[in-house]
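Enquirer: Predicted model and sequence below, questions to follow.
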Amino acid sequence: MQNINGQLSEEKVFKDPVHRYIHVRDTLIWELIGTREFQRLRRIRQLGTTFFTFHGAEHSRFNHSLGVYEIMRRIIEVFQGRPHWDNNERLLCLSAALLHDVGHGPFSHSFEKVFNTDHEEWTREIILGETEINQVLRKMGEDFPQKVADVIEKTYSNKLVVSLISSQIDADRMDYLQRDAYFTGVSYGHFDMERILRVMRPMEDQAVIKQSGMHAVEDYIMSRYQMYWQVYFHPVTRSAEVILSKILMRTKHLYEAGYEFKQEPVHFYSLFNEKKSIEDYLRLDEAIILYYFQIWQEEDDRILRDLCGRFLNRRLFKYVEFNPNLQMKEWPILYQLFHEAGIDPEYYLVVDSSSDLPYDFYRPGEEEERLPIHLQMPNGKIRELSRESDVVEAISGKKRTDHKLYFPFDFLEDETENATIKQKIKAILFK
């Protein structure tokens, strides 16, 4: 091997089911892949609880991170020698693409909600803290870790570089849509990525798409729309997430109440006490979480025992459509009836909402400004995508929200106790 800024003596390849091969030629990238923090991503699933719904969805954030790196590598090949592209940014782009998800925790989004933590903040901590990743990045220069963190945080001065990893059409989205479609076995997430990459062009602030590639981009946006509603927001997956969240909430509540666990949750202590260290965080992966769930099936606490058994053995909550804005009067009635039936509504009656905006045009002043996709017309002028595409215009700016009410139907079916109350509950839920 040569120095960290150089090339490997021989190219390394990863066989990949989505991109066929992932090519690594840079010493820097190869060393980053070998760090303990990056290898930890093998033990974190990309799609959290989705494997309960689509049994093939066992792929990891390690798979995805390599895929984002590979797409970024191919984009850079297309950009080489073109105006507005500075090849000095190449290793920065590749590093940011590889490391953009390194801060994800186990079952990420449920985990973050309960413990009030953020994977983006942890990504920054891992890149800038006392870690193997930081040591490798600093071989490129003392300021290089900060540059990588800035790209991922979208604060880096070169907006073109930021857009390649964080925009409405970027390396991250292009990988996860195809990868998640492949591993879930659905047909929605497929689009002609090769075509999109061929017609991407660097501009001052973002990559644009040649107008001749517009239909490939339409396909990409529709595949994203379908994946969100058919896969990411699938109600069965959300049921598993609800139970997972409630297990973590119950554990935290019991700890704060002084409950004596048969298996002490030592890996959670720093999160419970809000004294979060990188070392403690990196020790948490999905194998550790599932180990605790397995053990907690034997705890004295009835709720924790039940919820862990449900999660591990896929005895999920049933769901009905429930819009809290339109059914506000029913909520307190149901809550009270659950109490009377001896079913704790804090853990067994849950409204879960999902929403997505498939594509948005520029809205200045909004809290999260979305950089729209721009087309480069044959005359060189730039046009925003929804002004040229009827398909995209039809869904632009249209936020769709879905509400479900989750509950343990098996508890309601068991009428050996509180039969009359349970019948009242079912009458409301299934009217």
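Expert: The structure has been received and is ready for your questions. This is a predicted model, so every value here is computed, not measured.
Enquirer: going forward, measure contacts between C-alpha atoms and count neighbours the same way
Expert: OK.
Enquirer: Go ahead and name everything in contact with stretch 338-355.
Expert: Outside stretch 338-355, the residues within contact range by CA atoms under 8 Å, 6 or more residues apart in numbering are 233, 238, 242, 246, 303, 322, 324, 335, 399-408, 411, 417-418, 421-422, 425.
Enquirer: and that stretch, which residues are buried?
Expert: If you call a residue buried by 16 or more other CA atoms under 10 Å, then stretch 338-355 has these buried ones: 338, 341, 343, 345, 347, 348, 349, 350, 351, 352, 354.
Enquirer: Endpoints of it, how far apart?
Expert: Across its full length, stretch 338-355 reaches 28 Å end to end, with CA to CA, to the nearest Å as the criterion.
Enquirer: Same question for stretch 87-105.
Expert: 33 Å.
Enquirer: Buried ones in it, by neighbour count?
Expert: Of the residues in stretch 87-105, 90-105 count as buried by neighbour count, 16+ other CA under 10 Å.
Enquirer: out of those, which one sits closest to residue 370?
Expert: Taking CA to CA as the measure, residue 370 sits nearest to residue 100 out of the buried residues of stretch 87-105, at 18.5 Å.
Enquirer: another structure for you, compare them:
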Amino acid sequence: MAYKDEQLSEEKVFKDPVHRYVHVRDRVIWDLIATPEFQRLRRIKQLGTTNLTFHGAEHSRFNHSLGVYEIVRRILNNFKGREHWNNEERLLCLSAALLHDLGHGPFSHSFEKVFKLDHEYFTQAIIVGDTKVNEVLQKVGPDFPNRVADVIGKTYEDQLVVSLISSQIDADRMDYLQRDAYYTGVSYGHFDMERILRVMRPIEDQVVIKSTGMHAVEDYIMSRYQMYWQVYFHPVTRSAEVILSKIFGRAKALYQDPDYEFKLEPTHFISFFEENVTLADYVKLDETIVQYYFHLWQEEDDAILSDLCERFMNRRLLKYVEFNPNLQMNDYMELMRLFKQAGIDPEYYLVVDSSSDLPYDFYRPGEEEERLPIHLQMPNGNLKELSRHSDIVESISGKKRTDHKLYFPVDLLKALTDKRVRNAILEILYGQGESSNVD
């Protein structure tokens, strides 16, 4: 029997709090899970710093990746024998679902922003590079690693396969919304996934939804909307991300300063600081290593790096106020001047952070990122774009919401001995000077 068709002697299962069980029968999938690159995902949290806001959010990219695989496995069971579905693509879909987040780094998005990295690039690099994952995929066929990488890069010729993992209603989102809701303890992310899976239909280059399942999809869209604003963009989580980004930025600046010498050589970060990261360097780094450095950097001679690391490790976060950059830029410039006068470096302690989300979009020619809309399959077989049939979805379609916060260390402000400067800062931030409640 060819390796790609080989089945385990008995089905293996992972007990899962979201899907109850994750089922594995294919030898290829079982071998991929056992690779060091996939096991590394146990040491990368799915939600980065969110556990500092919702203490239960300790789940990993490993959990999520298994969940996405399981959802795709169930979808493909429902697709079996249907027109437009080529069952020869089954193993490709399962492999891409399992490996889609393989390239995430520690504290993913903050890490990527500072070091100008792209997790999708590293996901593809791990799949086609000199790795154990590649060894397993090569045993399926010499072109199989590239096919898996193309699915994840959204360039695979069969866009139906791509849409299962990356679209406006895909296995990735369906897993993370439910999983993140479960571990954060909120109710927003729950929707009737089983109903959605039952009404998904393969049609040429995309998955469509039977019109009878429209209300379950509405629930899914609204769950996503609520999760982004109540969990993913929570201002306390964003405060921790601001500190995290500034730690990485400060450590990089100190490394580039010829007059500064670290007490502990930042060995694992050197190629990132020098912007010549190899694949081997990348896969060695996980959150346990990063936090080891943060723990030790609390003792560094540099006061800023030491303070930022202590804040992050002990959850002594920055406070925030609402901020409108279009109307308050003069205030921001004045705050920068006052911070410098007070001896507080605004580069690290006065930070504007912005978040934005588009909960659902319809196709608009000429847009930079083409977002294929969700289509409903009507009883006569015709397709109808979701927002044209659903008043709920239509009300939020194409409406990008953006939120800005200004973050600052209220403890350092309260400790200022120059009352004139302190009051001037508080007046701008709160409008009440020294009498403001800055807790």
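Expert: On my side now, so go ahead. From a predicted model like this one, the values you see are computed outputs, not experimental measurements.
Enquirer: Off-centre distance for stretch 405-414 of structure 2?
Expert: Computed by CA atoms, centre = their mean, to the nearest Å, the separation of stretch 405-414 of structure 2 from the middle of its chain amounts to 27 Å.
Enquirer: which outside residues touch it?
Expert: With contacts defined as CA under 8 Å, 6+ apart, stretch 405-414 of structure 2 is touched by 235, 239, 317-324, 349-354, 422, 438-439.
Enquirer: distance of residue 110 of structure 2 from residue 31 of structure 2?
Expert: Distance of residue 110 of structure 2 to residue 31 of structure 2, computed by CA to CA: 31 Å.
Enquirer: Can you say which of the contacts of stretch 338-355 of structure 1 are buried?
Expert: 233, 238, 242, 246, 303, 322, 324, 335, 403-408, 421-422, 425.
Enquirer: Which members of the residues you listed are positioned in strands?
Expert: Assigned to strands by DSSP state E, the following of those qualify: 403, 404, 405, 406, 407.
Enquirer: My understanding was that residue 37 of structure 2 contacts residue 285; is that so?
Expert: No - counting by CA atoms under 8 Å, residue 37 of structure 2 does not reach residue 285; the two are 10.9 Å apart.
Enquirer: So these two - more neighbours on which side?
Expert: The neighbour comparison of residue 37 of structure 2 against residue 285 (other CA atoms under 10 Å) goes to residue 37, with 21 against 17.
Enquirer: Specify the next element, helix or strand, located C-terminal of the helix or strand where that one lies.
Expert: Here residue 37 of structure 2 sits within helix 36-39, counting by DSSP states H and E. Remark: after helix 36-39 of structure 2, the chain's next helix or strand is helix 61-79, criterion DSSP H and E.
Enquirer: buried sites along that next one?
Expert: Under the neighbour-count criterion of 16+ other CA under 10 Å, helix 61-79 of structure 2 has 61-73, 75-76, 78-79 buried.
Enquirer: Over to stretch 278-287 of structure 1?
Expert: Neighbour-count burial for stretch 278-287 of structure 1 [16+ other CA under 10 Å]: 281, 282, 284, 285, 286.
Enquirer: Checking my notes, residue 32 of structure 2 in a helix, right?
Expert: Yes - when DSSP: H, G, I helix; E, B strand; the rest coil is applied, residue 32 of structure 2 is found to be in a helix.
Enquirer: what's around it, how many residues?
Expert: Burial measure for residue 32 of structure 2: 21 neighbouring residues, criterion other CA under 10 Å.
Enquirer: Perfect, that will be all.
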